[in-house]
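A.B. asks: structure for the following, please:
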Amino acid sequence: MLIKKPEVIKSSEITDQSVYLKRRQFIRDSGLLGVGLVGSMVGLPWMKRSWAEAPAGARFGELVSSPFSSDEKLTDYQDATGYNNFYEFGTDKRDPEKHAREFAPRPWSVVVDGACEKPGSYDLEDFLRPHALEERIYRLRCVEAWSMVIPWVGFPLGAALKRFQPTSKAKYVAFETLYDPERMPGQQRRVLEWPYREGLRMDEAMHPLTILAVGMYGAELPNQNGAPLRLVVPWKYGFKSIKSIVRISFTEEQPASTWNQLQPAEYGFYSNVNPQVDHPRWSQKKERRIGDWLKQETLMFNGYGDQVASLYRGMDLKKYF
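C.D. replies: Now for the predicted structure:
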């Protein structure tokens, strides 16, 4: 397997039964809320067909549609789960599907710390228990012209963060991926500084479009897509949506983020989808949807400007890219 040095990596390449039963009981107890971009998507004819492509096991029950969901055609399930950026399992886009098959995302816990009143280490089911699940369909675009439309199952990040009572010092939220080279063989190579880190400004983190996802296509998250818990920030480039989260920290200062640290001139902290700000090595004005031959115009904020543009009012988005 070819391992590339950091300076030549493209962002497009970044691209026991008792436990299972316990999770199913949690879902029944929680009640499921599924979520449909501007306008309802309940009853769209392609929804049932697309969900049928997901595995038969580990599926969620009925889900209510989100008001934020897109009415665009879904990406094929096999494409969404077989073409991924997850360097913890390899740098080629086909590596995660191959090398994450034996990864066991249970048991799992999430550490919450920093500027909050209720820090601690939480078992995943305890971390999730207070929240209803929401199924949201978002358009996700990554740097260098490829994108997908995925029906995520999750809940607003803000609902989780409020539980831990962040203090007035909490200006940002930092996230960290599991670091375990034995379970994540890609971490045995220093292609990135491990563990993978990301961060959001507090108002970004609290926005209802920002979700913690636990599933996709009506089923649990596949390992290669960030099981068991990942971030989804649909108006930002894909590398902001950190996978397999084990730590959430409230900070007063802007936290470190992996790609911004590695190549600060190429990957800004904010990383909002902005077709007017080119990557130093390629244009970002157009994108290619996975499964399509032709490119299409990249939309500001990935098409979510009506929802999120106010977060950046008065900011120079070419400087704070």
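A.B. asks: rest of the way, CA atoms for contacts and neighbours
C.D. replies: Fine.
A.B. asks: Provide the secondary structure category for Phe250.
C.D. replies: Three-state assignment for Phe250 (DSSP: H, G, I helix; E, B strand; the rest coil): strand.
A.B. asks: which ones are touching it?
C.D. replies: By C-alpha atoms under 8 Å, 6 or more residues apart in numbering, the contact list for Phe250 reads Asp113, Gly114, Ala115, Cys116, Pro166, Ala170, Lys171, Tyr172, Val173, Ala174.
A.B. asks: one more, for comparison:
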Amino acid sequence: MLIKRSPNGIELPFSSEITPREVFESRRSFIKQLAVGSIAGGALLEMASREAFAQGTPGKLGAKLNPSYSALDKQTAFKDASTYNNFYEFGTGKDDPAHNAHTLKPRPWTVSIEGEIKKPLTLDLDQLLKLAPLEERVYRLRCVEGWSMVIPWVGYSLSELIKKVEPTGNAKYVEFISLADKAQMPGVGSRVLTWPYREGLRMDEAMHPLALLTLGMYGDVLPNQNGAPVRIVTPWKYGFKSAKSIVKIRFVKEQPRTAWNEAAPSEYGFYSNVNPDVDHPRWSQASERRIGEDGFLVRKRKTLMFNGYNDVAPLYAGMDLKKFF
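C.D. replies: Reported below is the predicted structural model:
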């Protein structure tokens, strides 16, 4: 599979372009903290990130790189990928998950697989780790807010799990349901979203080999703030389509409700493929800022259709991707 590198764009990034209204004030506070924060403060955040990273199975996962599914882009540093996150269960600020996710307990953990399938299962984390050979894949991840990262994820194609449970002919969609535990997740008490967090894919999307059942990153288990202990990564879609801390996977007949589509249907469609030709109602999607690489006033990169993963284009043949955004 050919993976293209993103060319540099020509637009300057403006925070008002890329920041949702509901979190703008917390973002401004975060940027101010970055500007005046001490070295010690940065070290504490990095230490908290590493501590959360060690909450799951110790040691490396031993996954081998799959070059056929790996972007050639320069990888985002672990420090950036683990301290600049969207994980609303732990707060709306980009640094909130790294500060707050230490309360998440990724073990013991089970995921129930149910619905329109012949073989319902409940799998613990060790069973998930052993269900199929683990691979490392370097995926670009683009956020709807206009920033992107390049992360070495560890997991296997979601289709490996799907084949094990044998969906019936009635299974048209796959729904992912995240943990919603106020005792572990302080953000669940907020009214930002309806909890638990839900996401979904059409069956053919879920079966595409790029859709990754993800159990690690940077060679080890997932840090809490990045969706431990199990999440989905769909690299051709905006980041919010990749459900984190999954506790249930359901195979259903009808298109499932999804968290952001339910919260703001005019802004977040069910499909949510990366499409530079479809602007968010409050900002352009034509360009992006690569975290850890581009300075705040450096020119942006041009956003690529499907985030550069053109292998998925046949899934949407004949669809109006401005209508089904």
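A.B. asks: where does the TM-score land?
C.D. replies: Put the two chains on top of each other and the TM-score (TM-score structural alignment, normalised by the length of the first structure) is 0.82; 275 aligned residues with a C-alpha RMSD of 1.9 Å.
A.B. asks: still on that earlier bit, what is the most widely separated pair among the contacts of Phe250 of the first structure?
C.D. replies: Greatest spatial distance among the contacts of Phe250 of the first structure (C-alpha to C-alpha): Asp113 and Lys171, at 13.6 Å.
A.B. asks: ok, and the contacts of Phe250 of the first structure in the second structure?
C.D. replies: Retained contacts for these in the second structure, judged by both residues aligned by TM-score structural alignment, their matches' C-alpha atoms under 8 Å, are Asp113, Gly114, Ala115, Cys116, Pro166, Ala170, Lys171, Tyr172, Val173, Ala174.
A.B. asks: for the stretch 1-150 of the first structure, which segments count as helices?
C.D. replies: Remark: helices assigned in the stretch 1-150 of the first structure by DSSP state H, counting those that start in this stretch are 17-30, 45-51, 77-82, 95-99, 124-128.
A.B. asks: which strands and helices lie in contact with the longest strand belonging to the second structure?
C.D. replies: Of all segments of type strand in the second structure, defined using DSSP state E, the longest is strand 147-157. Under the contact criterion of 3 or more C-alpha pairs under 8 Å, 6 or more residues apart in numbering; DSSP states H and E, strand 147-157 of the second structure touches strand 135-142, strand 212-217, strand 287-290.
A.B. asks: what does stretch 46-61 of the first structure rub up against?
C.D. replies: Ile27, Leu32, Lys73, Leu74, Asp76, Tyr77, Gln78, Tyr217, Gly218, Ala219, Glu220.
A.B. asks: do the same with stretch 259-277 of the second structure
C.D. replies: Residues contacting stretch 259-277 of the second structure (C-alpha under 8 Å, 6+ apart): 142, 192-195, 197-201, 236-238, 240-241, 258, 280-281, 284-287, 303-307, 322, 324-325.
A.B. asks: please enumerate the strands of the first structure.
C.D. replies: Applying DSSP E to the first structure gives strands spanning 109-114, 120-123, 134-142, 146-156, 172-177, 197-201, 211-216, 219-220, 230-232, 245-251, 286-289, 295-297.
A.B. asks: possible to save those as TSV with distance to Val8 of the first structure?
C.D. replies: As requested, those are exported to TSV (distance: least, C-alpha to C-alpha, whole Å):
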stretch	distance to Val8 of the first structure
strand 109-114	33
strand 120-123	37
strand 134-142	18
strand 146-156	19
strand 172-177	23
strand 197-201	20
strand 211-216	30
strand 219-220	34
strand 230-232	26
strand 245-251	26
strand 286-289	21
strand 295-297	25
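A.B. asks: of these, which is nearest Leu21 of the first structure?
C.D. replies: With C-alpha to C-alpha, the closest approach to Leu21 of the first structure among the strands of the first structure belongs to strand 219-220: 13.2 Å.
A.B. asks: need the residues that contact the closest one.
C.D. replies: Contacts for strand 219-220 of the first structure (C-alpha under 8 Å, 6+ apart): Ala54, Pro55, Gly57, Ala58, Arg59, Phe60, Val153, Val214, Ala227, Pro228.
A.B. asks: can you say which of those residues are buried?
C.D. replies: Ala54, Ala58, Arg59, Phe60, Val153, Val214, Ala227, Pro228 (16 or more other C-alpha atoms under 10 Å).
A.B. asks: can you report how many residues neighbour the nearest residue to Val165 of the second structure once chain neighbours are set aside?
C.D. replies: Among residues not flanking Val165 of the second structure along the chain, Lys119 sits closest, at 4.6 Å (C-alpha to C-alpha, 6 or more residues apart in numbering). Look at Lys119 of the second structure: counted by other C-alpha atoms under 10 Å, it has 14 neighbours.
A.B. asks: so what does Lys119 of the second structure match up with in the first structure?
C.D. replies: Aligned by TM-score structural alignment, Lys119 of the second structure pairs with Lys118 of the first structure.
A.B. asks: same thing with Val36 of the second structure?
C.D. replies: Counting by TM-score structural alignment, Val36 of the second structure has no partner.
A.B. asks: next, count neighbours for Val36 of the second structure.
C.D. replies: Val36 of the second structure has 9 nearby residues by other C-alpha under 10 Å.
A.B. asks: which residues does it contact?
C.D. replies: Applying C-alpha under 8 Å, 6+ apart to Val36 of the second structure gives no contacts.
A.B. asks: you'd agree Ala174 of the first structure is up against Glu204?
C.D. replies: No: at 11.8 Å, Ala174 of the first structure does not count as touching Glu204 under the criterion of C-alpha atoms under 8 Å.
A.B. asks: who has more neighbours, the two?
C.D. replies: Ala174 (24 against 20).
A.B. asks: name the nearest residue to the more buried one, sequence neighbours excluded.
C.D. replies: Gly199 (4.2 Å).
A.B. asks: quick one: that neighbour and Glu253 touch, right?
C.D. replies: No: counting by C-alpha under 8 Å, Gly199 of the first structure sits too far from Glu253 to count as a contact (10.6 Å).
A.B. asks: in space, what's closest to Glu199 of the second structure - neighbours in sequence excluded?
C.D. replies: Nearest residue to Glu199 of the second structure, sequence neighbours excluded (C-alpha to C-alpha, 6+ apart): Thr258, at 4.7 Å.
A.B. asks: against Ala56 of the first structure, how distant is Ala104 of the first structure?
C.D. replies: 19 Å (C-alpha to C-alpha, to the nearest Å).
A.B. asks: repeat that for Gly226 of the first structure.
C.D. replies: Here Gly226 of the first structure is placed at a distance of 19 Å from Ala56 of the first structure (C-alpha to C-alpha).
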